[in-house]
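Visitor: Sequence below, structure please.
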Amino acid sequence: MRVGVLIQTRERSTVGPDCRLATLGTRSVLTQVVQRVRGLDDIEGCAILTGTDARDHGVVEVARLQGVSYFRSPADRPGQAMRYAVTQLGWDAVIAIRCDSPLISVDLLEQARRRFIEGDYDLVSVGAEQGFPLGLEVEIIRSRWLIARAPLIRLADERQPLLSWFQPTVPRFATLALSDQTDWSDVSLAIESPQDLEQMRWLSQAHGTSLWHWPWEVVAAEVRRWGASRLSSDEAAA
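Guide: Below is the predicted model:
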């Protein structure tokens, strides 16, 4: 099965502030996401979905610099770019992730893909249950359902998971839990607020490039450890 990754980067799809092009470490937030996705084995590639507003032009520039395909659609037709992407790229299924999750777990993506294929599902949502760190949400859907149903989507809340868009029409779906049973509900591995961006900047400064290769559990523990310290990025790394 040919599986690719769609990174949703439309401004309306971001949960917190518009940090798509904000600097995090030595790269933009969006570039960090693209680089992590490229760590996946046996993936067909990744593509960026964005809008047609002037504020989306910077996203297109990142896509060009990274050599990533991009697809644009207007605000009132959020599913149009999805449909066109999977049609053009010829993928059998797509993994959908958010652009404001620079610490998305490659292991989680691989686990979700494996469960999706083994269970012969049409749609799988991983990370939707209480207790997961924010930003680890991953969904996989068969391309044929995107092609058939995406044109019917109008003014959908792009912050909601695909499960809420397609569940009524997709016969075989599942919500899967992470293997880790720790309650990480107080941890955000996505940028949900300006404070999250500041915290990630501090962590990147404190730990350097090694941070981007840690297992998600280690990163989550470090985020929790410093969460109450209210450190700013200009403080000395301790």
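
Visitor: Every contact and neighbour count from this point should use C-alpha atoms.
Guide: Noted.

Visitor: Against which helices or strands is the host helix or strand of residue 196 packed?
Guide: In this assignment (DSSP states H and E), residue 196 forms part of helix 194-207. On a contact count with 3 or more Cα pairs under 8 Å, 6 or more residues apart in numbering; DSSP states H and E, helix 194-207 meets strand 23-24, helix 216-227.

Visitor: just the angle between the longest one and helix 194-207, please?
Guide: Orientation check (axes from the mean of the first three to the mean of the last three Cα atoms, to 10 degrees): helix 216-227 against helix 194-207 gives 110 degrees.

Visitor: How far off centre is helix 216-227?
Guide: Relative to the chain's own centre, helix 216-227 is displaced by 19 Å; criterion: Cα atoms, centre = their mean, to the nearest Å.

Visitor: Then stretch 120-130?
Guide: On the basis of Cα atoms, centre = their mean, stretch 120-130 sits 14 Å off its chain's mean C-alpha point.

Visitor: Quick one: end-to-end length of it, please.
Guide: Taking Cα to Cα, to the nearest Å, stretch 120-130 runs 25 Å from one end to the other.

Visitor: Next, the structure of the following sequence, for comparison with the previous one:
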Amino acid sequence: MEVGVVVQARIGSSRLPGKVLKPLAGSSMLHRVVERAQQAGHPDCLVVAVPYTESDDPVAKEARSAGTQVVRGSEDDVLARFVQAIHRYNLDLVVRLTADNPFVEGKVIDAMIERVEQDNVDYLHNVRDSGYPLGTCVEVVRSEGLQEAFVQSDRRRDHEHVTPYLYDTDSNFRTAVFQRDEPVDDIRLTVDTEKDYRLASSIFDELSNRAATFDLEDILELRAARPELFEVNASVSQKSLSE
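Guide: As a prediction, this is how the structure comes out:
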């Protein structure tokens, strides 16, 4: 079975433009996502899916400099970019990451791939009701599901956000949640605003000596020692998929 990590990335952002190229302890956020995903042992390839627009050329260049493959496609139809990656690299299983979630962990990616194979599910995530904080999100999905979504759905939501077709339509897809034993979803680690970025920068600065490998337990230890760092984005609300 061919397994690929596909990271969606673009320069545009309504709340924090250019965020994927902003530095975290000396390397871009996109580079940090890539190097942390590279700690996973199971995937056969790592691809960054970038819009085919001139403004996103620096994103594609940064992805290549980080050692990844690049596919380029529609700016608005993100699902189409994933399907391109599936076809180009003959992927059977896709690990979906986003370039504004810089705290993904290779060991979580590996564990989720193993769970999909072991339990024979079509879609596994730790995005909602999992006990994992935003910013550590991973989705693992069989390629057939994404290809069916691309062909069958004309909803903008499905094409922009990639996976909703698998979990909020009447279908026979087998879905599951990858749960954390001790929930810590009271921390916001995604980077969507300047305040989020300030927290991410602080964490990477504090843990920069092992930027590719520190995990959520290390972040929790940092919060216990330096709780004031985590107050910066405590009031930030997450956008809904409809926004």
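
Visitor: related to what we said a few turns ago, redo the helices and strands packed on helix 194-207 of structure 1 as JSON lines? Include mean neighbour count.
Guide: Below are those laid out as JSON lines (neighbours: other Cα atoms under 10 Å):
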{"stretch": "strand 23-24", "mean neighbour count": "18"}
{"stretch": "helix 216-227", "mean neighbour count": "15"}
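
Visitor: quick revisit: sort out which residues of the helix holding residue 196 of structure 1 are buried, please.
Guide: 196-205 (16 or more other Cα atoms under 10 Å).

Visitor: Just send the helices and strands packed on helix 194-207 of structure 1 back as CSV, with distance to residue 181 of structure 1 too.
Guide: Conversion of those to CSV gives the following (distance: least, Cα to Cα, whole Å):
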stretch, distance to residue 181 of structure 1
strand 23-24, 29
helix 216-227, 11
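
Visitor: Nearest to residue 103 of structure 1 among the ones you listed would be which one?
Guide: The closest of these to residue 103 of structure 1 is helix 216-227. By Cα to Cα, the value is 7.3 Å.

Visitor: ok, average deviation of that closest one from structure 2?
Guide: Helix 216-227 of structure 1 differs from its equivalent in structure 2 by a mean of 3.3 Å after superposition (mean Cα distance after the TM-score superposition for structure 1).

Visitor: can you give me the helices in structure 1?
Guide: With DSSP state H as the criterion, structure 1 has helices at 29-37, 57-66, 78-89, 106-118, 143-149, 162-166, 194-207, 216-227.

Visitor: The helices and strands packed on helix 194-207 of structure 1: which one's closest to residue 1 of structure 1?
Guide: Among those, helix 216-227 comes nearest to residue 1 of structure 1, with 26.5 Å by Cα to Cα.

Visitor: just to revisit the earlier point, just tell me which of the helices and strands packed on helix 194-207 of structure 1 ends up closest to residue 113 of structure 1.
Guide: Across these, closest to residue 113 of structure 1 is helix 216-227 (Cα to Cα), at 17.2 Å.

Visitor: Enumerate every residue touching the residue positioned nearest the centre of structure 2.
Guide: Nearest residue to the geometric centre of structure 2 (Cα atoms, centre = their mean): residue 97, 2.3 Å. Listed by Cα atoms under 8 Å, 6 or more residues apart in numbering, the contact set of residue 97 of structure 2 reads 5-8, 137-139.

Visitor: same check, this time on residue 38 of structure 2
Guide: Residue 38 of structure 2 neighbours (Cα under 8 Å, 6+ apart): 46, 106.

Visitor: rerun that using 10 Å as the cut-off
Guide: Residue 38 of structure 2 makes contacts with 5, 32, 45-46, 67-68, 105-106, 109, 212-213, as judged by Cα atoms under 10 Å, 6 or more residues apart in numbering.

Visitor: Which of these are buried? Put it as a PyMOL command.
Guide: The PyMOL command for the buried members of the contacts of residue 38 of structure 2 (criterion: 16+ other Cα under 10 Å) is given here:
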select buried, resi 5+32+46+68+105+106+109+212+213
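
Visitor: Grab the nearest non-local neighbour of residue 193 of structure 1.
Guide: Spatially, and ignoring its direct neighbours in sequence, residue 193 of structure 1 is nearest to residue 16 (5.1 Å; Cα to Cα, 6 or more residues apart in numbering).
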